[in-house]
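J.: pasting the structure only:
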């Protein structure tokens, strides 16, 4: 599948995302499905979910960014279409005050994809990849998991300014959590990430993002501990 080119400085990524969704679903079906439903309403539903008001970081823009990063890492994927579908679903259900978001997102994929004419094997693999984003710790023999997790974590390697904006958006999503509790919880997340032998498993992801991501995570953790 040929990736859709990214439009520079796009303020509204939804038209491009709709195009990408249609192409990805067509590729995932793998053959003609004359009775399969139009994928457009499913795009409407997913984009509506990604646009919910409680989101500050896990937004349509995040979805678009993950898909662009998957494009960068496409050569490492076994089934690029499955990884792209997993990106669409990986935070489709997102409530900052709930702990089962990934499970509910995977369940959504398990319901929606068969309706769209996607086969059982690919549906199961999409759901597995979505559940993998709980830990972002794919096995060494899981190239599709490595691509999805690297793409999802690429935000950690942004410039100091972009990373600060990301961290601020995460704090906004958890605005209902008192500062001491947020500091403790966020510090645990950062420490868990820093404890991984490698944040990025693909060769390109590691070369591009490992060191700036560790720098950013360490800086944020130091700031939290000094707060």
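T.: Good, I have the coordinates. Remember, predicted model here, so these are calculated numbers, not experimental data. Residues are numbered from 1 along each chain as shown.

J.: C-alpha only now, for contacts and for neighbours.
T.: OK.

J.: who's in contact with stretch 180-187?
T.: With C-alpha atoms under 8 Å, 6 or more residues apart in numbering as the test, stretch 180-187 has contacts from 171, 174, 221, 224-225.

J.: quick one, which of these are buried?
T.: Neighbour counting with 16 or more other C-alpha atoms under 10 Å marks 171, 174, 221 as buried within the contacts of stretch 180-187.

J.: pull the contacting residues for the first one.
T.: Meaning residue 171. Contacts of residue 171 by C-alpha under 8 Å, 6+ apart are residue 182.

J.: what about the helices in this structure?
T.: 14-29, 40-50, 60-72, 80-89, 101-115, 120-132, 143-153, 160-173, 179-195, 203-226 (DSSP state H).

J.: any idea how far the first one is from the chain center?
T.: This points to helix 14-29. 16 Å (C-alpha atoms, centre = their mean, to the nearest Å).

J.: contact partners for the nearest residue to residue 193 once chain neighbours are set aside?
T.: Nearest residue to residue 193 in three dimensions, chain neighbours excluded: residue 199, at 6.9 Å (C-alpha to C-alpha, 6 or more residues apart in numbering). Contacts for residue 199 were tallied using C-alpha under 8 Å, 6+ apart; they are 150, 153, 193, 206, 210.

J.: use this one as the comparison:
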């Protein structure tokens, strides 16, 4: 956590903090931690943020992503799930609004504006015309193409976040979401992620969807 905190403060100083002393990095960190560190964040917590930053680090120097504002991407990663209420459908918009609120005098900076747009793009993970948003979305969906044990842990953590939802309703809703993803021509929008993860992601999603449709007894 200390390494993540130090990275955030460095990022904030390079981007938002350049607007002046009125931008309080400690207050921004506290606002983030009140979300990511909350009880019930079984998947959408600091671990998710750290995973996306690590994933970004692994590809930021690839030729496909040359010319992107990688600080804006990191800013979007750090804020994109800061607000996460399983009972609402506007979490991404509210997370982008949190960034704006914390940015203070830097609200008009291109880095903040672009990060906000990337955060909003993760709401539906739909095809984007913006290369940076495409990478942001692919990073957010990278877990779908993870090794089966990692994917299973992710799916279990998501279920715990929705523990209040009755099992039958959960199965119907979650399976429907997975089927809609599987109906897309491509899950990933960048060549690199498409080549590396598309096949594995489809296998993972199909296996989970089949299990959900089968029901607790395992019979479809």
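T.: Good, I have the coordinates. These numbers were taken from a predicted model, which means no experiment stands behind them.

J.: overlay them and tell me the TM-score.
T.: Superposed pair, TM-score by TM-score structural alignment, normalised by the length of structure 2: 0.89. Supporting alignment: 211 aligned residues with a C-alpha RMSD of 1.8 Å.

J.: gap between the most centrally placed residue in structure 2 and residue 93 of structure 2?
T.: The residue lying closest to the centre of structure 2 (C-alpha atoms, centre = their mean) is residue 140, at 4.0 Å. For residue 140 of structure 2, the distance to residue 93 of structure 2 (C-alpha to C-alpha, to the nearest Å) stands at 16 Å.

J.: same check, this time on residue 32 of structure 2
T.: Residue 32 of structure 2 is 15 Å from residue 93 of structure 2, by C-alpha to C-alpha.

J.: please identify which of these two sits among more neighbours.
T.: residue 32 (23 against 19; other C-alpha atoms under 10 Å).

J.: now the aligned residue in structure 1 for the more buried one: how far from residue 164 of structure 1?
T.: Aligned counterpart of residue 32 of structure 2 in structure 1: residue 46 (TM-score structural alignment). Distance of residue 46 of structure 1 to residue 164 of structure 1, computed by C-alpha to C-alpha: 27 Å.

J.: and for residue 183 of structure 1?
T.: On the measure of C-alpha to C-alpha, residue 183 of structure 1 and residue 164 of structure 1 end up 15 Å apart.

J.: which one of those two has more residues nearby?
T.: Neighbour count, other C-alpha under 10 Å: between residue 183 of structure 1 and residue 164, residue 183 has more, with 18 against 15.

J.: can you tell me what the more buried one aligns to in structure 2?
T.: By TM-score structural alignment, residue 183 of structure 1 lines up with residue 171.

J.: how about residue 106 of structure 1?
T.: Match for residue 106 of structure 1 (TM-score structural alignment): residue 96.

J.: my read is that that match contacts residue 116, right?
T.: Yes: under the criterion of C-alpha atoms under 8 Å, residue 96 of structure 2 makes contact with residue 116 at 4.9 Å.

J.: quick one on the thing from earlier: so what's the closest residue in space to the match of residue 32 of structure 2 that isn't next to it in sequence up against?
T.: Leaving aside its sequence neighbours, residue 46 of structure 1 sits nearest to residue 92 (C-alpha to C-alpha, 6+ apart; 6.4 Å). By C-alpha under 8 Å, 6+ apart, residue 92 of structure 1 lies in contact with 46, 49-50, 105.
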